[in-house]
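1. missing the sequence, but the structure's below:
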């Protein structure tokens, strides 16, 4: 699915109408924090999965 510029502008206008201009910075900040937490959780999970492989006796 490929979104063109017209579709993106339409989506942004709908979001602006739904949440209002004052709430958009808070929404963006919350999304950024959520993305950071998600990446952090993925990295921690990857570390815990890889750690037992290193400790296996040969």
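-> Received it, and whenever you're ready, just let me know what you need. Predicted, not measured: the structure shown is a model, and the values here were computed from it.

2. use CA for all of it now, contacts and neighbours both
-> OK.

3. tell me where this structure has strands.
-> With DSSP state E, there are no strands along the chain.

4. ok, structure two:
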């Protein structure tokens, strides 16, 4: 996972809890998931705005 071990992931999670607080972490995860889903949907959507040849 990006070259990170379990110790590094645990330290990052601990730092996130200390900075944002335990109540804010689920909200941040939800917002991140919605953002990533939106980007994925944008990339998979066919380009409808491309100009068509009128010839």
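-> Thanks, I have it. Note that the structure is predicted; figures quoted are calculated from it, not measured.

5. what's the TM-score here?
-> After superposition, the two chains reach a TM-score (TM-score structural alignment, normalised by the length of structure 2) of 0.78; 51 aligned residues with a Cα RMSD of 2.1 Å.

6. which residue lies nearest the spatial centre of structure 1?
-> Nearest to the geometric centre of structure 1 sits residue 35, at 3.3 Å (Cα atoms, centre = their mean).

7. would you mind measuring from that residue to residue 26 of structure 1?
-> 14 Å (Cα to Cα, to the nearest Å).

8. now swap in residue 52 of structure 1 and tell me
-> 40 Å.

9. over to residue 7 of structure 1?
-> Residue 7 of structure 1 sits at a distance of 23 Å from residue 26 of structure 1 (criterion: Cα to Cα).

10. next one: residue 44 of structure 1
-> 27 Å.

11. next one: residue 14 of structure 1
-> Residue 14 of structure 1 sits 17 Å away from residue 26 of structure 1, going by Cα to Cα.
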